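[1] got a structure for you, letters missing:
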């Protein structure tokens, strides 16, 4: 009799355990994980030459975020994403998103300098802009290098540089971008000849900027005492390859490895002006 009672209890406990396991599996089947993509490549906290100083929280808790693959894995549903400066814990951007299964949307963050706020931008922002006319490019440029360019009004002389059939370097001026603005929000498109010969050069071509005081016509000088210039744009290096030839660019300062005539000296440190592509279509 005792054995019968003991066996009955065991059977009941096993039944309860089996039901619990089935119930847990049933609940978990509704927890679908989704990859959400956040692109921080255009933030100074991510790209500053020193380290990665941006991380993420989800609903108040730290969460793994691969800044190279750009993805965060979360449960489908509404949640709050916070992005913070790892040096002080300060939240620099946040966004509430209703994450849907199968969603492939990428959210893009923008921060041109370490002192600038972090904002979300629409990567398709210039998608409705009309294409550049045949034989031309459309360029919008923002200047975030006021610390290196002491001009109240900045003009950019634009040159094209390429190798001809005999492998000689050809450099030709294609136009001037006048009155360059100090933020993307204020910048305007300028249409310039693309400067490309017929037939097209076999090797990649680059667009080069020279920096001119719009009020006096005087150029920005480098440490060697000549006109400072930088490589601003290499269209063939952009993936996917632009077909409408429309570009939004922004300029920032970058510390260099040391002293050299082509660089700009400020105090005891040497810099170069780096031009980055924000949008390309």
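    Thanks, I have it. Nothing here was measured: the structure is a model prediction, and the numbers come from that model.

[2] going forward, measure contacts and count neighbours with C-alpha atoms only.
    Fine.

[3] what about stretch 95-108, start to end distance?
    11 Å (Cα to Cα, to the nearest Å).

[4] May I ask which helix or strand encompasses residue 15?
    Element membership of residue 15 [criterion: DSSP states H and E] is helix 2-28.

[5] Name the residues of the helix or strand following that helix that come out as buried.
    Next in sequence after helix 2-28, counting helices and strands by DSSP H and E, comes strand 33-43. Residues 33, 34, 35, 36, 37, 38, 39, 40, 41, 42, 43 are the ones in strand 33-43 that count as buried (16 or more other Cα atoms under 10 Å).

[6] Is the fourth one in contact with residue 75, as I believe?
    Looking back up the chat, that one is residue 36. No - using Cα atoms under 8 Å, residue 36 is not in contact with residue 75; the gap is 9.9 Å.

[7] another one to put next to it:
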């Protein structure tokens, strides 16, 4: 089933004619996909529920910058809103943006914030589990000699969206447009790494985490399942081990352990150090 919206439906929703240039977002073209086959440069151990395909540069970005899930969500939704409504429609951010005067909120504006976050039931485990070992490559595709240990964990969250307008009518209209946009592009959002997103409920603005009686606003909740991907550099682990006086980690022993675990269907947790399974030390 195609996860992307049909062009005719898109044109009808946004009031565009077929002759107009469509601003519908398309998935990024990934030149260096990593697949679980003999030609790939990594070892794939555990099947995952999402369709995300990641590259060594993407893993490097996540590992070095430690991107937070809510930041990624806000970035994806902001791009979607800008594509649908134009770049000048307003602001979208995890943080409430204000003007030069701290008492003045930039309007219109949508903010998002995690209200509750729990470990997902029935998928993954209580700890991040090791699912891949990926060789790092540079910008030209040459191996750097380093590698990423990739861990995954899933979280069920309730995300609060606060929608601000210059008037109550503007806030209500922006709320409706946002809800329709998310419903229309649920497939696109999943392609970008969100495991699930469902409308939960609307509550009185007075229950909002960022309620302001001076600014017209609406407050809606969405259930969102995040897939947290944690890549850890092999070289970083050994660097820390050297600082604390521990022996270096053997990547070969990690791969052997994962192969054995894959056969036995036992997940490899993030905390696999001394005493757990014997892979910490070079013997």
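    Sure thing, it's come through. Just so you know, these numbers come straight off a predicted model, no measurement behind them.

[8] Drop the TM-score for these two in here.
    Once the chains are laid over each other, their TM-score by TM-score structural alignment, normalised by the length of structure 1 reads 0.24; 110 aligned residues with a Cα RMSD of 5.8 Å.

[9] coming back round to it: look up the residues that both of residue 36 and residue 75 of structure 1 are in contact with.
    residue 99 (Cα atoms under 8 Å, 6 or more residues apart in numbering).

[10] my read: residue 55 of structure 1 touches residue 85, true?
    Yes - using Cα under 8 Å, residue 55 of structure 1 is in contact with residue 85, at 6.7 Å.

[11] Comparing those two, which residue is more hemmed in?
    When neighbours are counted by other Cα atoms under 10 Å, residue 55 of structure 1 and residue 85 differ, and residue 55 comes out ahead with 22 against 17.

[12] Tell me the secondary structure at that one.
    strand (DSSP: H, G, I helix; E, B strand; the rest coil).

[13] how far away is it from residue 273 of structure 1?
    27 Å.

[14] try residue 248 of structure 1
    According to Cα to Cα, residue 248 of structure 1 stands 16 Å off from residue 273 of structure 1.

[15] okay, the two: which has more neighbours?
    The neighbour comparison of residue 248 of structure 1 against residue 273 (other Cα under 10 Å) goes to residue 273, with 24 against 20.

[16] Which strand or helix spans the more buried one?
    Going by DSSP H and E, residue 273 of structure 1 is in strand 269-280.

[17] wait, doesn't residue 119 of structure 2 sit right on residue 155?
    Yes - applying Cα under 8 Å as the test, residue 119 of structure 2 and residue 155 come out as touching, 4.5 Å apart.

[18] before we move on, the earlier item: helices or strands up against the helix holding residue 15 of structure 1?
    On a contact count with 3 or more Cα pairs under 8 Å, 6 or more residues apart in numbering; DSSP states H and E, helix 2-28 of structure 1 meets no helix or strand.

[19] Would you mark the buried spots in it?
    Buried residues in helix 2-28 of structure 1, counted by 16+ other Cα under 10 Å: none are found.

[20] helix or strand for residue 132 of structure 2, which one?
    strand 129-137.

[21] which helices and strands does that strand pack with?
    strand 42-44, helix 56-65, strand 143-164, strand 268-269.

[22] which strands and helices sit next to the last one?
    Read that as strand 268-269 of structure 2. Using 3+ Cα pairs under 8 Å, 6+ apart: strand 268-269 of structure 2 touches strand 129-137.

[23] If I take the strand it packs on and strand 143-164, what angle do their directions form?
    Between strand 129-137 of structure 2 and strand 143-164, the angle comes out at 120 degrees (axes from the mean of the first three to the mean of the last three Cα atoms, to 10 degrees).

[24] Can you report how many residues neighbour the residue nearest to residue 202 of structure 2 when sequence neighbours are not counted?
    With sequence-adjacent residues excluded and distances taken as Cα to Cα, 6 or more residues apart in numbering, residue 202 of structure 2 is closest to residue 220, at 4.2 Å. By other Cα under 10 Å, the residues close to residue 220 of structure 2 number 21.
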